[in-house]
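Undergrad: got a predicted structure plus its sequence, pasted below:
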Amino acid sequence: MRVRYSSKLWYGLVAYLASVGGTVLLASELDRPWAVLLLISAAVLAVIVWGRQEWIPAFPRYPVTRVTFFKRSSFIHWFVLLSAFLVALAGDLRYLAVPKETFGLAGLLWLASIGFLLWSSFVWSQSTPDYTHELHLPRWTAWEMVIFASLLLVALLARIWNLTGFPDNIYPDEVMTGTVATQSYINPTGRSPSVFSTAWSGIDLPALWFWIVGWFVKVGGSSLAMLRLPAALFGAATAVPLYGLIRGTWGRYAAISGTAILAFSASNIHFSRLALNNITTQFFWTVCFFFLLRGLRSRRPFDWIFAGLSAGLSDYFYYGTRLLPFILILYFCYILIFHWKQGRDYLMNFGLLAAGYLIGFGPLLVQFIRHPHLYFGRGASLMIWSPHVTASFQDLQNAWKTVWPVIRENFLGMSTHNSQDIIYYAPLLLPAEAAILVLGVALLVWRWRHPAAFLMLISGLGVLFVGGTLVAYSNSVPPLINHWTPAFPAFYVALAVPIGAWATSAKVELPTKVRWVVPATLTVGLSLLGWANLNFYFHDYYADPASLRSGSYISAQQNYEVQTAQSRYRSSLGPGYHVFTIGKGSPAYDATTMRYLVAKQQWTMLNNPPAELPSIAVEKNGLAFLFFAGNEQYRELVHKLYPGGADGEVTTKSGKHLFYTYVITPAQAEAIHK
């Protein structure tokens, strides 16, 4: 094969290998300058090789007809949309008048306005021309549908398989989520709070999330798996809009690659398997971006309204979504400034998106208007630097000294440094993936004038700067990857772009007879990345306190580690045991956590073992004794009083000792009882 047939193919591989080398060298502080130089060189080479590659245009090729308000048909559609808005307003006023109804008439009016809005915009769209056919989007083929369905299945299975067992560490906020959901919507002491209010005093998350969790627990049973299932479904569902988002601009090879990486990404799987709502934001943002970019191409009202609805609905979940309105405003300004010839034709569409956003936000917007501190208060109170116009060089220097170390740690958190958020204990990506990310970001920056590239850049960088850099806890150190989840869609797009560019260039340059190399290489490469991620997460991953740098976080995780190990061990015994913790100074028993792992298991704390051990009533239940540090001397006494049991030891994955055990099975206990 001659070089002239595949120059971009080989140059692309060289760029990737250089990026891999730079990513690996980042782990060594001495080699870091060389690593940065390699990464910059790889990024420049990627731009040289693929910078001029054609992307699917964001706008129709020819001028389009503006939406005219005074046409009779348009007037009817606008009247229907106005009616939907008035129904939503009625729901807001109802909530303002009766804010303590759990759902009530305000909720019914809210749902009715959403349904009315979607129906009217869909009917309106049927009577407007669709310009997407002019852009020659790739047609769906049978093999692509099979691959897409397979990716969805992988994404789902990776998130719902053995939810109780993985992750092993049980984060306290997961248990608290279940407690708030139970107290609010399963076994409330009074009237259940409104889903349009906030819950969890001091945290003040929108209550709808706890209603959803409570519904799953009520239907599926009080278990850790049911507690974690809602987030898992949101995480898996993101694969659908992400595929469409990437495919609409960068083609099917990029879409397959980006969606595959999301499906098996260790960090995404982890946040999807926690009973926390951080991961929900990526779903709503991806839906919003998909319909927004599709709306630029089609100009159909349904796309714009659905983009706005998804943006408004996202406010019912994680705090990070509150950055989205600013991103959308900045994006509209960008369209009007840098694409003003096309942008002036979209002013009415921007209004449709805003209407969808307000209706999707619904009565919760009234709650935040009444209590504005609930919307920005938490984020503003945690900022390490208050954004303002710098009045002097000294002020600018002080800001740089505050912000730059965090930016540097965030950069290293992509592939080298473990997250310090006490939720995830690894970098965002594997080194092989982070190397692709460097190339993808370079291509997006180079092509920033393309609306899709600019949208991904401002969403990803905006989240990293505000949530990942400016917002932090007083006792934490960066990187805090739990604050990055709204930027996940931008990361996967950046990962998909260079892969799609390489596949497209290789397919063009290679002779027809050997073009099978492209899908074969992608299959092997993505399979290896998938195996590496899944093996790491389900086999090697561990919430190790030693990986943390904050003293208070280390101490907290050491307690969580012992508490989780105790809960996991006890759940492995099953309900037919009476568990005794021997001696003073032992870690506290967490009854709430155990409620989600095993039901009706008895537990007793023996603070005075010499006096209390002989008086244990041995019945049909098995007996299990736990000996923590400082109380091992009572093992001999237990052996003497209850012979025939089995000794054991519980350790961490790395082999660190946590506590000793001694177990009498139910059959042995029944024999002793007789």
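TA: Received the coordinates, thanks.

Undergrad: use CA for all of it now, contacts and neighbours both
TA: OK.

Undergrad: what element comes up after the biggest strand by length in the chain heading to the C-terminus?
TA: When the chain is parsed with DSSP state E, its longest strand is strand 657-664. Following strand 657-664 in sequence order, the next helix or strand is helix 666-673 (DSSP states H and E).

Undergrad: which of the residues in that next one are buried?
TA: Pro666, Gln668, Ala669 (16 or more other CA atoms under 10 Å).

Undergrad: which elements pack onto it?
TA: Packing partners of helix 666-673 (3 or more CA pairs under 8 Å, 6 or more residues apart in numbering; DSSP states H and E): strand 622-627.

Undergrad: residue contacts, the residue nearest in space to the middle of the chain?
TA: Computing the C-alpha centroid of the chain and ranking residues by CA atoms, centre = their mean puts Ile279 first, at 2.7 Å. Residues in contact with Ile279 (CA atoms under 8 Å, 6 or more residues apart in numbering) are Ala231, Phe234, Gly235, Asn268, Phe271, Ser272, Tyr318, Thr485, Pro486.

Undergrad: okay, now the nearest residue to the last one once chain neighbours are set aside: neighbour count?
TA: Nearest residue to Pro486 in three dimensions, chain neighbours excluded: Gln282, at 5.0 Å (CA to CA, 6 or more residues apart in numbering). Other residues lying near Gln282 total 27 when counted by other CA atoms under 10 Å.

Undergrad: for comparison:
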Amino acid sequence: MVKKKIFFVKNINSFYPVLISFVFVFIGQYLMYDNRNLLFGLLFFAVAVIILLLSFFTKKIDIYSLQKDEKINKKIEIILLLAIILIGIFFRVYMIKDVPAGCYRDEGQNGNEAINIMNGVVLDGTSLPVYIERWTQNAAMYMYFVAVSFKFFGIGVLQIRLVSIIFGILCIPAFYFLLRYIFGVKLALLGAFLIAVLRWHVNFSRIGFLGILTVFFVILCFYFAWRTYKERKLFDFIILGVVTALSLYTYLASRLIPVAFFIFLFFLLFKDFKFYKQNWKKMLIGLAAFFIVGFPLFKYAIKHPQYFTSRQSAVSIFNLEMLREIGGRYVEKDGQPKHWTKLYIENVWRTLMMFNWQGDGNPRHNYALKPMLDFVTGIFFVAGFAIMLFKIFAPLNFLLFAFFISMLQAGLLSTESPQAYRTIGLIPIVLILTIIGFQVLNQAIKEEFGKKSNLYFIAFLLLLSGYIGYENYDKYFNGFAKNPGSWAEFSSDEYSMGRYVHSLGDNYIAIIDPAWMNSYTFKFAVYPYKNYVEFSPSEWIPIKAKVEKNFTYILDDTYLPLLPVFKSMYPNGKYSDFRHKFFNSKILYFTYEVPYEDVKKQQDKPVKNGLMGSYYNGIEWKDPPVFTRLDPFILFNWTVDPIMGKFSVKWTGKIKIDIPGEYTFITKSNDYSDLMIDGKVVLKNLGGSGLNAVAGKINLTKGLHSVVLRYYESLHYSKMQFWWRKPGTTEEEVVPSEVLLPQ
């Protein structure tokens, strides 16, 4: 079959209507881009589109006109492409040790799964999974690449991100050859540059997420789909079937690629039925290739449909229970979930606006709600999008539309829109539409200036490319990289403490908050060690374990009041803390390293201090208790309640007073608590939202006094703390264990 270069526009009637339309798009973009005025911005967009499309009616446009490629020296083409790839490499590896910071939990779990694959660990009946049922809830291709990276370069977060970096870089030449096939060299080089520097693509090329593989396969699938339609060779049908099946092993959004093909094939039933008549055998062979390559995944999906669909169900706008739990804009005034059609329409608006107005609000995905496209790219995207819709029944335009509308559904059918990650498959499609916008302007300049236009247009492209590169660099490396929210969202604290515990090795046992200990990031960072246990005040203060090892406490700042307790029990301990990078006064966690000698001395003491706690079902302290234990002090921020459901606790014992005088006692609790000393009610705390503090005063003589401290929990997020202020001081502290004695 004769090869034709298929362009979107030929013979735009006049240079000036096109120029005016782009001026209006520029003004609209200016108004929308920094949230200046959305309504007027959209109005200018609408006027620009009308002017642009009206210029098409004055002269017949031959969409499928035969065009010759602009001639360019092969060596120059290769040099320019390599230069663009080098720019793309720079954007993906510069400051990679620091940006993104930490290791997000999804990355940590991807690393954990890759370790399992590398070590041949049998989970869910196999050591070579095609789909991972646990937290990942995705196909396993990415983890195999990570396992290879671990094998050659060792285990670490950079080795996870290396896979994303490589595929992010591979997207550049892949996208170049796709555009070269459609538009020719000049615009292909521009498109390669756009994907090389686009912040949206750069960000996900530097994070250990699965989605970057989907971008790569969307490019391949689109290329072979269009090539198959044009060339109609058996080889192309087979390759298209293979790459489409392989795409399904990447990320959930890739499941929409076959949907795009189905829409396009349905369109061809009416537009080009000869395609079916002439190629039905080749189509069947391509379909067979698709099913052969995809068979392991399809087999898994049929056998385990509940796991195969669990992730999209969890974030779906059809999940009423989840919508009710999230609340906010997902529910009506009466608290009932909105109908899915309302949410879908809202998501359409939010997702379409993310390109030019307000982008993803997740600090991992984007910087400060900025549009996903830079200022210039957004302008040409609007023009290209309008052309696509105007000439939608041209096969190439409809294929673009099918991909755009299909990949868009990942954001429309789920919560948290606009969602830059779930819609990551849109990146190549959006950039193709952007190139169409440039092509429109290119043709208009050609008509006005003739042969001289090439020089003008190249100079224009160089100027715009410089600005595009600068803006994307600035917003990522000076914006996203220095954004406190982005820093915190990548689990910097969990990764740091994991590496800290890893550095201690087997000579230490880390006593760590259970919420952190069970984090995928922490488990990945500490691998291969398992030198840590779950913190519980009653179990680990003082340390009861009879092992000849050093210990370290790793706790959040709510446990800082325990520091005097630690120092009194373990005077040779060492304190350190980990602070927020951007807010140095904020302590994210602290450590207190305890040498074994101090542990042994404390364990050898004959008297055990604390109050005897009786724990009951319900909120009325009704005997018999479920269990009793000695609690050395009362400073509980339970992440896992000691008893499921509503519960109550009564602590009894003696308090030793060395200095007579007026003492102030405080309970800080989220629900009811009270205190009696020597049978006298000192305070009653009715609780409230968060942590409610109530103080009471009492004069105490030197010696022992009986104490009854009570608390009940009828809500959630159980918290109970017992503090005092001694005579002549203004400083509050947790009542220390050395003054508390069991009954």
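TA: Nice, I can see it. All values derive from a computational prediction rather than experimental measurement.

Undergrad: mind checking the TM-score on these two?
TA: TM-score of the superposed chains, computed with TM-score structural alignment, normalised by the length of the first structure, equals 0.69; 552 aligned residues with a CA RMSD of 4.6 Å.

Undergrad: quick one, the longest strand of the first structure and helix 666-673 angle?
TA: In terms of direction (axes from the mean of the first three to the mean of the last three CA atoms, to 10 degrees), strand 657-664 of the first structure departs from helix 666-673 by 60 degrees.

Undergrad: how about the strands in the first structure?
TA: Along the first structure, the segments classed as strands by DSSP E run 198-199, 205-206, 577-582, 602-606, 622-627, 646-651, 657-664.

Undergrad: which parts of the stretch 151-300 of the second structure are helices?
TA: 157-183, 185-197, 199-205, 211-231, 234-247, 257-271, 274-303 (DSSP state H, counting those that start in this stretch).

Undergrad: try the stretch 451-600 of the first structure
TA: Taking DSSP H, counting those that start in this stretch as the criterion, the stretch 451-600 of the first structure carries its helices at 451-465, 488-509, 517-535, 551-573, 591-595.

Undergrad: so which of the ones you listed is nearest Leu208 of the first structure?
TA: For the helices of the stretch 451-600 of the first structure, the distance to Leu208 of the first structure is smallest for helix 591-595, at 22.0 Å, taking CA to CA.

Undergrad: helices or strands next to that closest one in the packing?
TA: So helix 591-595 of the first structure, by 3+ CA pairs under 8 Å, 6+ apart, packs with helix 172-181, helix 551-573.

Undergrad: mean neighbour count added to the ones you listed, as a markdown table?
TA: Shown next, in a markdown table, are these (neighbours: other CA atoms under 10 Å):
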| stretch | mean neighbour count |
| --- | --- |
| helix 172-181 | 19 |
| helix 551-573 | 18 |
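
Undergrad: nearest to Ala43 of the first structure, of the ones you listed?
TA: helix 551-573 (36.2 Å).

Undergrad: separation between the counterpart of Ser414 of the second structure in the first structure and Phe284 of the first structure?
TA: For Ser414 of the second structure, the aligned position in the first structure is Val471, judged by TM-score structural alignment. Distance of Val471 of the first structure to Phe284 of the first structure, computed by CA to CA, to the nearest Å: 22 Å.

Undergrad: count the neighbours of Pro528 of the second structure for me.
TA: Per other CA under 10 Å, the neighbour tally for Pro528 of the second structure reads 12.

Undergrad: now the closest residue to Leu675 of the second structure other than its chain neighbours: which helix or strand?
TA: Distances taken as CA to CA, 6+ apart put Leu709 closest to Leu675 of the second structure, at 4.6 Å, once the chain neighbours are dropped. Taking DSSP H and E as the definition, one finds Leu709 of the second structure inside strand 703-713.

Undergrad: I'd like to know how far the residue mapped onto Val517 of the first structure from the second structure sits from Thr415 of the second structure.
TA: In the second structure, the residue equivalent to Val517 of the first structure is Tyr456, according to TM-score structural alignment. Computed as CA to CA, the Tyr456 of the second structure to Thr415 of the second structure distance reads 46 Å.

Undergrad: which of the two has more neighbours?
TA: A count of neighbours by other CA under 10 Å puts Thr415 above the other of Tyr456 of the second structure and Thr415, at 22 against 14.

Undergrad: go ahead and confirm that one touches Phe318.
TA: No - the criterion here is CA atoms under 8 Å, and Thr415 of the second structure misses it with Phe318 at 9.7 Å.

Undergrad: centre of the chain versus the longest strand of the first structure, how much separation?
TA: Taking the mean of its C-alpha atoms, strand 657-664 of the first structure sits 37 Å from the chain's own mean (CA atoms, centre = their mean, to the nearest Å).

Undergrad: tell me which other helices or strands it touches.
TA: If you count contacts as 3+ CA pairs under 8 Å, 6+ apart, strand 657-664 of the first structure packs onto strand 622-627, strand 646-651.

Undergrad: could you check the angle that strand makes with strand 646-651?
TA: Computed by the same axes, to 10 degrees, the angle separating strand 657-664 of the first structure from strand 646-651 equals 160 degrees.

Undergrad: residues in contact with strand 657-664 of the first structure?
TA: Residues outside strand 657-664 of the first structure that contact it (CA under 8 Å, 6+ apart) are 562, 565, 622-629, 632, 635, 642, 644-652.
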